[in-house]
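**Q** dropping a prediction and its sequence here:
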Amino acid sequence: MSAEISVNRKALRDYHILERFEAGLELKGTEVKSIRLGLANINNAFARVENGQAYVYDIDIQPYVRASFEQHESKRIRRLLLHKQEIDRLFGQTQIKGHTLVALRLYWKDARVKIEIAVGKGKEAGDKRQDLKAKATKRETDREVARFNKKHA
């Protein structure tokens, strides 16, 4: 059951991804039920390492409508479940100037909600233009190859 819940497409556009990590999330029951309904968004989510723990900010999980008495805040700070060595590695990576931790995707793994975070380095405008050029040339070559294969098949 490795279905994706939410993907942060802007992160791949705005950052060079250097290293990826898989982490669990500390969630409340109403949050899990909201995620099952598809009410989660990670477009602006990022992570920080503070006091030996990793936390993720700005994950928007909408309140669960049918909750009885206990409700969660939609944009609360959530703890990431990582091994101590991974937290130390993330802390070391984020101390380098220009590096940050961004959330890439939220997904199900077995019956658990996982988040993929990455160490990213911000792209400049020139880098983004080069990516667009590379994507356009790849699209054109794929079209030509398909046209050639269709003609000679």
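**A** Perfect, thanks for sending it.
**Q** going forward, measure contacts between C-alpha atoms and count neighbours the same way
**A** Will do.
**Q** now do the same contact list for the residue nearest the centre of the chain.
**A** Centroid check for the chain by CA atoms, centre = their mean gives L104 as the closest residue, at 1.6 Å. If you count contacts by CA atoms under 8 Å, 6 or more residues apart in numbering, L104 has them with 7-9, 11-12, 42, 115-118.
**Q** among those residues, which ones are in helices?
**A** Those of the contacts of L104 mapping onto helices are 9, 11-12, per DSSP state H.
**Q** which one of those is nearest T100?
**A** Looking at these and their distance to T100, the nearest is A11, at 10.9 Å (CA to CA).
**Q** who wins for neighbours among the ones in helices among the contacts of L104?
**A** Ranked by the number of neighbours (other CA atoms under 10 Å), those place A11 first, at 21 neighbours.
**Q** what residues are up against it?
**A** The contact partners of A11, by CA under 8 Å, 6+ apart, come to 102-104.
**Q** tell me which of those fall in strands.
**A** Among those, DSSP state E puts 102-104 in strands.
**Q** quick one: which of the contacts of L104 is nearest Q71?
**A** Proximity of the contacts of L104 to Q71 (CA to CA) peaks at I42, which lies at 19.7 Å.
**Q** wait, the closest one sits on Y57?
**A** No. I42 is beyond contact range of Y57, at 9.2 Å (criterion: CA atoms under 8 Å).
**Q** what's the closest non-adjacent residue to N43?
**A** The shortest distance from N43 to any residue other than its chain neighbours is 4.9 Å, reached at N8 (CA to CA, 6 or more residues apart in numbering).
**Q** what sits against that neighbour?
**A** N8 makes contact with 42-44, 103-105, according to CA under 8 Å, 6+ apart.
**Q** ok, second structure coming up, stack it against the first:
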Amino acid sequence: MKVIANNKKAKHDYFLEEKYEAGIELKGNEVKSIKEGKVSIKESHVGEYKGEMYIYNMNVTPYKQSYDKNIDPIRTRKLLLHKKEINKLIGKVSQAGYTIVITKIYLKDGLIKAEVALAKGKKVFDKRETIKRKDADRKIERALKNY
């Protein structure tokens, strides 16, 4: 499994509860571009439309040698999930405070996959608590390393 793009901000802004592996419906030159690593998921989000899940604002830079350069780099792309998973996600998102976030895009057995997580938004004090905990862990690691 080769990670192509990672959304580090997702762990900072959300409590990630459940993770799902999903395929992405792409066009030919988008696949080549993503395999080169020319994809950004920083500002992307997942939404539901007519019982199906879609990725919005995922930026895929057009492939250089492509003959068809008219494809919109931030077009909406369909996520390929099982119906049970989609229904479960839609049910959870309808509750207050839940959202669906893309945490990473990776290559698995020649296929491009997205890791989608059901997430609950963090408050400001939760973010501070996480930062304090990480700092304490770092100090402990340094102290143990010196001995």
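**A** Nice, I can see it. Fair warning: this is a prediction, and the values are worked out from it, not measured in the lab.
**Q** TSV for the ones in strands among the contacts of A11 of the first structure, including distance to A67 of the first structure?
**A** Below are these laid out as TSV (distance: CA to CA, whole Å):
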residue	distance to A67 of the first structure
V102	30
A103	27
L104	29
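**Q** the more surrounded of I42 and Y57 of the first structure?
**A** Between I42 of the first structure and Y57, I42 has the larger neighbour count (other CA under 10 Å), namely 22 against 18.
**Q** any idea how far the nearest residue to the more buried one once chain neighbours are set aside is from F69 of the first structure?
**A** If you skip the residues right next to it in sequence, I42 of the first structure has I59 as its closest partner in space, 4.9 Å away by CA to CA, 6+ apart. As for I59 of the first structure, its distance to F69 of the first structure is 22 Å (criterion: CA to CA, to the nearest Å).
**Q** which one's more surrounded, these two?
**A** Legend: neighbour count by other CA under 10 Å for I59 of the first structure and F69, higher for I59 (20 against 5).
**Q** the residue nearest to N43 of the first structure pairs with which position in the second structure?
**A** With the correspondence set by TM-score structural alignment, N8 of the first structure lines up against N7 in the second structure.
**Q** which residues in the second structure form helices?
**A** Using DSSP H, the helices of the second structure run over residues 8-13, 28-35, 83-93, 124-146.
**Q** got JSON lines for those, with distance to K2 of the second structure too?
**A** Converted to JSON lines, the helices of the second structure look like this (distance: least, CA to CA, whole Å):
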{"stretch": "helix 8-13", "distance to K2 of the second structure": "16"}
{"stretch": "helix 28-35", "distance to K2 of the second structure": "10"}
{"stretch": "helix 83-93", "distance to K2 of the second structure": "24"}
{"stretch": "helix 124-146", "distance to K2 of the second structure": "26"}
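**Q** deepest-packed of those, please.
**A** helix 28-35 (a mean of 18; mean count of other CA atoms under 10 Å).
**Q** so what does it touch, helix or strand wise?
**A** Applying 3 or more CA pairs under 8 Å, 6 or more residues apart in numbering; DSSP states H and E, one finds that helix 28-35 of the second structure contacts strand 59-60.
**Q** mean per-residue distance, the strand it packs on to the first structure?
**A** With mean CA distance after the TM-score superposition for the first structure, strand 59-60 of the second structure departs from the first structure by a mean of 0.3 Å once superposed.
**Q** list the contacts of T61 of the second structure.
**A** Taking CA under 8 Å, 6+ apart as the test, what T61 of the second structure contacts is 30, 33, 38-39, 73.
**Q** distance of it from K127 of the second structure?
**A** With distances taken as CA to CA, T61 of the second structure is found 32 Å from K127 of the second structure.
**Q** S94 of the second structure: how many residues sit nearby?
**A** For S94 of the second structure, the count of nearby residues is 10 (other CA under 10 Å).
**Q** pull the contacting residues for the closest residue in space to V31 of the second structure that isn't next to it in sequence.
**A** Here the nearest residue to V31 of the second structure in space, its sequence neighbours aside, is I112; by CA to CA, 6+ apart that works out to 7.6 Å. For I112 of the second structure, the contacting residues are 23-24, 31, 105-106, taking CA under 8 Å, 6+ apart as the criterion.
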